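In: Give me coordinates for this.
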Amino acid sequence: MNQAVDKNNLSQRELLILVADRQETMNQKMDKLSGDYIELHTRVTKLETRQQTIAAAWGVGSVILTIIINLLKFWL
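Out: Alright, predicted model coming up:
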């Protein structure tokens, strides 16, 4: 029912059918959007986890480098 409909000339039954059809279309679009949202949320979560892992690795590397530099200062 993609054509323009004059709602003033429709019976109550026809209006209910039209509303039900549009609601079904909206429900299908909402289901698709919900699926897209879940997919994007999963991707963002993976990226955040990767970012936190890389930040932790840099932190550990910095600590190790600081320890090595301090040991070299102590021995020299």
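In: When you work out contacts or count neighbours from here on, use the C-alpha atoms and nothing else.
Out: Fine.
In: gap between the host helix or strand of residue 27 and the chain center?
Out: In this assignment (DSSP states H and E), residue 27 forms part of helix 12-75. Centre-to-centre, helix 12-75 and its host chain are 6 Å apart (C-alpha atoms, centre = their mean, to the nearest Å).
In: Summarise which helices and strands that helix is packed against.
Out: Based on contacts counted as 3 or more C-alpha pairs under 8 Å, 6 or more residues apart in numbering; DSSP states H and E, there is no element that helix 12-75 packs against.
In: how deep is residue 40 tucked in, by neighbour count?
Out: Residue neighbour count, defined by other C-alpha atoms under 10 Å, stands at 12 for residue 40.
In: Also this sequence, please, to line up against the first:
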Amino acid sequence: MDEDKIYEGESVWRLSGYPIRLWVIALGGFLGLTVLLIFLMYRIGEEPLQFKLPADFSTPATEQASP
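Out: Got it, this is the predicted structure:
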């Protein structure tokens, strides 16, 4: 495995066999998406979605229709 060789003067810190840089990128992306999701959930909860219902939605539509 030539790609796993560490050449002279080069040091690669590894965690579970993967470079630390890869862990930092993955963790940063995960935290970024988590913060974005929490922010979006907060915004949706702050301003509830407005669903417009008919004035009298207890009666079926067939009874409201006039011939």
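In: Let me see the TM-score of these two.
Out: Once superposed, chain against chain, the TM-score is 0.50 (TM-score structural alignment, normalised by the length of the second structure); 41 aligned residues with a C-alpha RMSD of 2.5 Å.
In: I would like the residues contacting stretch 40-49 of the second structure, please.
Out: Counting contacts by C-alpha atoms under 8 Å, 6 or more residues apart in numbering, no residue outside stretch 40-49 of the second structure touches it.
In: how far away is residue 34 of the first structure from residue 44 of the first structure?
Out: 15 Å (C-alpha to C-alpha, to the nearest Å).
In: now do residue 19 of the first structure
Out: Distance from residue 19 of the first structure to residue 44 of the first structure, by C-alpha to C-alpha: 37 Å.
In: go on, residue 68 of the first structure?
Out: 36 Å.
In: Repeat that for residue 25 of the first structure.
Out: With C-alpha to C-alpha as the criterion, residue 25 of the first structure and residue 44 of the first structure are 29 Å apart.
In: Please apply the same query to residue 35 of the first structure.
Out: 14 Å.
In: now do residue 31 of the first structure
Out: Taken as C-alpha to C-alpha, the span from residue 31 of the first structure to residue 44 of the first structure is 20 Å.
In: again, but for residue 63 of the first structure
Out: Distance, residue 63 of the first structure to residue 44 of the first structure, using C-alpha to C-alpha: 29 Å.
In: From residue 20 of the second structure, how far off is the aligned partner of residue 25 of the first structure in the second structure?
Out: Using TM-score structural alignment, the equivalent of residue 25 of the first structure in the second structure is residue 13. In this view, residue 13 of the second structure and residue 20 of the second structure are 6 Å apart by C-alpha to C-alpha.
In: who's more crowded, these two?
Out: Between residue 13 of the second structure and residue 20, residue 20 has the larger neighbour count (other C-alpha under 10 Å), namely 14 against 10.
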